[in-house]
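**Student:** any chance you could fold what I've pasted below:
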Amino acid sequence: MTATVTRHAPPPDRFDRRLLSPMMLGAILNPINSSIIAVALVPIATSLGAPASETAWLVSALYLATSIGQPLIGRLVDTFGPRRLFLAGALLTTIAGVVGVLAPNLGFLIAARVILGFGTCAGYPAAMYLIRSEAKRTGMRSPAGVLTALSVTTQTIAVVGPTLGGLLIQVGGWRATFAVNIPLGAAALVLGLLFLPKTTALDTERPPRGRLDLLGIALFAATLVALLLFLMDIRMTTLWLLALAALLGAGFALWELRRPDPFIDVRVFAGNIPLLVTYARSVLAATVSYCYLYGFTQWLEGGRGLSPSGAGLVLLPTFGVGIVVASVFGRRPEIRWKLLLGSLTQVVMAVLLLLVGDGAPVFALLGIAVVIGIPQGLVNLAIQNTLYYQADPERIGASAGLLRTFMYLGAMLASSATGAFFGQRADTPGLHELAWFMLAAAGLFLLITVFDRSLRRVDREATGGGASETR
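**Tutor:** Below is the predicted model:
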C-alpha cells in the first residue's frame, strides 16, 4: 500500500503526529550507533586479533562519514525534500547492518561503519525540515513539544548506547551491535514510506534546483578529512594536516563565495555571528559529553574492572535523568538558563571525576552518572532550539546538518584526548588528566554562554516577545 493511499489530510492547526514515528526513529539511528560501539571495541579486538589503534577506526570511520555527510545530506534535503533522502538513508543503514554481521575482517567492519555513517545522516536534517514545515503549515510559533521529543530521541538516547551494546554483546556477541541496524533500518524504511509526505509546506520556499556544487562538496569533504585526521592523532609531526585543512578551508570559502548556488552559503554564516557561536558551543558541549561517554566508560572497564554490561548499566542513570530533565523542562521556551545550568553542571561533573579513585564505590559512580544526566537533557535541547531560531529557514536542513558536523568535531576532540591521556590502559591517572581537559572545555562553554547577549533575543522570540534579531 502506498503512502498516497494511507495518508489523510493532516489537521490544519496541529502538528501532524503521524510524522513523529519516522522522524524520531530516523533521528536516533546516528547517535545510537555513535555510542553503541564503545563497549564493543575490546571484544572486536579480541575476536579479530586487532590492536586498539586499528579498532579505533571503527569510531573514527563513522565520525568522518557523518561529519561530511550531515551537511551534504542536509543540503540535499533542502533541495529535494526530506522523503527521498530519508528513505535512501534507511536503506543504507539496513545494508550496513548486513555488511557488519557478515564481515570477515576489520576492513569490512570499517566499511560497514562508513556506510552506516552516511546512511544515518538523513534522519536529523529531515526531522528539522519537517518541524519547520509543520510550523509554517499550522502557524505554530514555537513547536517546543516536538523539538523536545526530538532532543530526547537524539542526544539523550545516545547515552543508552553502551548499555544496549553491553546487553547485545552478552546475548549475541559483538556482531549483534551491527545486526541491530537491520530491523531499525527496515522499520525506518517502512515508516518513511507510509507517513512521510511527498510535498511539504516549505516547497514554495525551496530554492530552484540547480547543478550540485560538486567542487564545493569535494573541498568541504577534504577539509574535514584533513582536520579530523589531525584531531585523531595530535602531534607535532601531524601539524601539516592542520595546515592542509586551513588551506583547503580557505579554498572552499573562496569557491563558495563565487557560486550563485553554493553547497554552503558562507555569506549567511559570516553575517550570522550568533549562529557561529552556537556551533562553537556545540563543539565544546560535545567534547565534554563524549569524553564522559568514551573516557569514563573505558575507565569503568579498564580502571575500575567492570564488565561491558556492568559499565553500560552504570551509565544508565545518565540516560534516565536526561529523559526526565528534557521532558520536564523541554516545553519551557526559554533557552539561556538551560545553557547556563547545563554548562555549570558539566563543570561540576568534571570536578567530581577528579575525585574518583580505583576503589570508588558503585553508588558514587552512579551519582556521577546522575549529575551528567542534567546537562545531557538540557544542553543539546537548548542548542537545537537556538539553531531553530537562528538558522535561515530556506537552509534549515543544511544548518541542522552542520550542527551535527560541529558536534562530531567535539567528539573527535574527545576521542583524541581520551587516546592521549589513557595511552595503553584506561587507568585512574589518565582519567584525572582527561577530567582537567573536560573542565577546561566546560569552563569555556560556560563563559561564552554568560557573555552571549544574543541568547536574550532568542529567548524573546521563543517566548513570543519580539521578532528575531539574530538573523
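**Student:** CA atoms for contacts and neighbours, from now on please.
**Tutor:** OK.
**Student:** which helix or which strand is home to Ala326?
**Tutor:** Assigned by DSSP states H and E, Ala326 belongs to helix 316-329.
**Student:** contacts for the next helix or strand after that helix, please.
**Tutor:** For helix 316-329, the following helix or strand on the C-terminal side (DSSP H and E) is helix 336-354. The contact list for helix 336-354, computed with CA atoms under 8 Å, 6 or more residues apart in numbering, reads 285, 288, 368, 371-372, 374-376, 378-379, 382-383, 431-432, 435-436, 438-439, 442-443, 445-446, 449-450, 455-456, 459.
**Student:** what subset of these is buried?
**Tutor:** Among those, those scoring as buried are 285, 288, 368, 371-372, 374-376, 378-379, 382-383, 431-432, 435-436, 438-439, 442-443, 445-446, 449, 455, 459 (criterion: 16 or more other CA atoms under 10 Å).
**Student:** narrow those to those in helices?
**Tutor:** The helices, defined by DSSP state H, take in 285, 288, 368, 371-372, 374-376, 378-379, 382-383, 431-432, 435-436, 438-439, 442-443, 445-446, 449, 455, 459 from the buried ones among the contacts of helix 336-354.
**Student:** mind listing the helices in the stretch 51-200 of the chain by residue range?
**Tutor:** In the stretch 51-200 of the chain, the helices defined using DSSP state H, counting those that start in this stretch lie at 52-80, 82-102, 106-119, 123-138, 144-151, 157-158, 161-172, 176-179, 181-195.
**Student:** another one to check against the first:
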Amino acid sequence: MSTTEAVPIEAGGPPEVRSSRRWTTAVTSLAAAMMTLDITVVNVALPRIGADLDASLDSLQWIVNAYTLSFAALLLTAGSVSDRIGRRRVFLAGVAVFTAASAVCALAPNTAVLIAARAAQGVGGAMAFGTALALIAGAFEGAPARSRTTAIGLFTAGGAVSAALGPLVGGSIVEWLSWPFLFAVNVPIGLLILAATARKVPESVATDAPANVDYAGAVLAVLALFALNYGLLAGSEKGWTTPDVLTALIGGGILAVAFAAVQWRLGPTAMLDLRLFAIPSFSGAVLLSFAARVFSFGLLPFLTLWLGGMLRLSPFQVGLVLLAQSVALVIAAPVSSLLTKVMSVSKVLALGSAVVGVGMFLAVGIGPHDSWTAVLPMLVLLGAGAGLTLPHLLALAVGVVPASRAGTASGAANSFFPLGTATGVAAFGIVLTNKVDTTMNAATLSRFPLPRGHAAQLRQLVTAGQFDALGAAVPEAARGQVLDLARSAYTGALSTIFLIAGIAGLLAAVASLVLVREKDNFEATQTASSSG
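**Tutor:** Take a look at the predicted model:
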C-alpha cells in the first residue's frame, strides 16, 4: 500500500486485532467526549444551581474549579503509572470513579457534597483521559502510522466537539429539564464504556517500563500542577496579590523546580523522562497543545459573557452561536488527514495555527454596537484551525516516544491543556480588567450622577459581564451613558484579546515549522546524546 492511499482505522492484523482497535477507538473517544463535556456544560447551569442549593459565589466557582483542578493535577501521574500497572486497568478505574461521582453530583443535597463529587469526577477524568491515548497507541502498535493518527484524531475530535457543544447541550438540559440531569446522563454512558472496555479492549502494559513507581515524582507533580492551576484560576477571579494566590503561584513554581530536579536525577526510571523534551517534535506538540487551549477555552469565558451578558442571548442561543466553531472543526478534521498526503505534518500544523491567527485578526475592532455576527468569521476559522491541528498534536506527542513511554507522553501532553486554559483565562482576564479600569476610571465616572464610592462596584459588574445588574445599580439619569461606556470598555478589551491571540497564532505557526520534524524519534536522540 502506498503512503498516499487512505488507511482505514483497523488496517493490518487478524480480525480480533482489528476489532480491538475499533473498540479501543470507540470507547476512548466516547470517554473523551463525556469528560470534556463536563468541563463546559456546568457553566450555563450555575445560576440555576445557585438558586436551588442557595450557593454563594465562592461555592459556585468551586463547583467549576474543583473538577478542573483535580483533573489537571493528576493527568501526568495517571499516564505515567498506567505504563507500569496497565493502561486498561487505570482507564477502567477512572471511568468507574467518574460515573459514580456523576451519580453523586446528580443527587447532591447541598453545595459541599456537589463540590466534593466534582473533585472526584476530576480524579476519574484524569485517570481515564491520561491513559486513553496510551491505550490507543498500544492497540495500534505495528499498524500503519496513518491509521493510528486517524484513531487519535477521532479521540481528539470527541473532546473538541464536546467542548464546543457544551453551552448548547447545557443550555438545552437546564432550559427543558433540570441541572441534575447534566450529571445523571453520564451514568448510563459510563456504564456502557465500562462494559465495552471490559469485554472488547485488551490490556496494554509497557513491558520495558521501569518496574518501580516514582512516588516522589508523582506527589511533586500533583502538588505542583494543582498549585499552579489554582493560582492562575483564582488570580483571575480574586486578584493577583491575595495571599492564597501568591502562595499557590510561588509554591507551585518551587514544587515544579523540585519535580524537575527529582526527574533529572532519576533519569530513565523517572515518572517523566526529561529526555523526551530533547525531541523537538515532542516539545513542539506540547507547546502547541498549550497554545490550542489558550485560543479556545482561554477565550471562551469572555466570549460567553459578551454573548450572554452584553447581548443578552439565552444559554441556548449562546450555544447555537458557538456551534459554528464545532461545525467548522468537524469539517476541517478529515481535511487535515487528506492534507498530510501532500504536505508534511509540520506544514499542516502551521497552516492550522495561521488560520486561527487570521480568524482572530478578523474580530479585532469589534465595537459596542456589533451583534454576534461580528465574531462569526472568527469562530468559523477558529474551529477550522483546531480541526487542522488537533488530530495531529497528540498523535505526534505519542508517536515520537518509545512505546514504554506512551502513557507518560499522553499525560504530559494532556497536562498542558488545562494549563493552557488557566493561563489563557488569567492572561485575558488581566487584559479585560485593565481595559475596564482604564476606560471606567474614577475621573470619568465622576462626570455622571452616581453615588459616591460606586466606581469599583460598577467595574466589577462589567468585568463579570453582568450588564443587567449594572443597569440596575446606576441611577436612571446616568444609566444610558454608563452602559454605553461599559459596552465600549468590554468590546475594547475583547478587541485587544483577539489581537494578542492573533499574534500568538502566527507565532505558533512559526513554532510548528521550526520544532516539528518528520523523522524525530526518541532512539535517535539517545544515540546522538551518547555519541556526543
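**Student:** can you pull the TM-score for these?
**Tutor:** After superposition, the two chains reach a TM-score (TM-score structural alignment, normalised by the length of the first structure) of 0.87; 455 aligned residues with a CA RMSD of 2.9 Å.
**Student:** returning to what we had before: figure out which of the helices of the stretch 51-200 of the first structure is closest to Ile217 of the first structure.
**Tutor:** helix 52-80 (7.4 Å; CA to CA).
**Student:** for Pro71 of the first structure, list the residues it contacts.
**Tutor:** Counting by CA under 8 Å, 6+ apart, Pro71 of the first structure touches 397-402, 405.
**Student:** Three-state assignment for the residue nearest to the spatial centre of the first structure, please.
**Tutor:** The centroid of the first structure falls nearest to Arg404 when counting by CA atoms, centre = their mean (4.8 Å). At Arg404 of the first structure the chain is in helix, as set by DSSP: H, G, I helix; E, B strand; the rest coil.
**Student:** what's it aligned with over in the second structure?
**Tutor:** Counting by TM-score structural alignment, Arg404 of the first structure corresponds to Asn414 in the second structure.
**Student:** isn't its match up against Leu75?
**Tutor:** Yes - contact status for Asn414 of the second structure versus Leu75: in contact at 6.8 Å, counting by CA atoms under 8 Å.
**Student:** okay, and the common contacts of those two?
**Tutor:** What both Asn414 of the second structure and Leu75 touch, as defined by CA under 8 Å, 6+ apart, is the set 129-130.
**Student:** quick one, what contacts the alignment partner in the second structure of Ile131 of the first structure?
**Tutor:** Superposed on the second structure with TM-score structural alignment, Ile131 of the first structure falls opposite Ile136. Contacts here follow CA under 8 Å, 6+ apart; on that basis Ile136 of the second structure touches 21, 24-25, 28, 148, 151-152.
**Student:** same thing but at 10 Å, please
**Tutor:** Ile136 of the second structure makes contact with 20-25, 28, 87, 148-149, 151-152, 155, 201, 204, 395, 398, 406, according to CA atoms under 10 Å, 6 or more residues apart in numbering.
**Student:** next one: Thr25 of the second structure
**Tutor:** When contacts are counted by CA under 10 Å, 6+ apart, Thr25 of the second structure is found next to 9-10, 19, 31, 132-133, 135-136, 139-140, 148, 150-155, 201.
**Student:** do the same with Asp452 of the first structure
**Tutor:** With CA under 10 Å, 6+ apart, Asp452 of the first structure has these contacts: 274, 277-278, 336.
**Student:** check Ile32 of the first structure too.
**Tutor:** 120, 153-162, 164-165, 181.
**Student:** and what of Thr418 of the first structure?
**Tutor:** Here Thr418 of the first structure is in contact with 290-292, 294-296, 298, 412, 426, 430-431, 433-435, 437 (criterion: CA under 10 Å, 6+ apart).
**Student:** and of those residues, the nearest to Gly100 of the first structure?
**Tutor:** Nearest to Gly100 of the first structure among those, counting by CA to CA, is Tyr294 at 21.4 Å.
**Student:** need the counterpart of that closest one in the second structure.
**Tutor:** In the second structure, the residue matched to Tyr294 of the first structure (TM-score structural alignment) is Pro301.
**Student:** got the contact list for the corresponding residue of the second structure for Ala360 of the first structure?
**Tutor:** Counting by TM-score structural alignment, Ala360 of the first structure corresponds to Asp370 in the second structure. Going by CA under 10 Å, 6+ apart, Asp370 of the second structure touches 311, 491.
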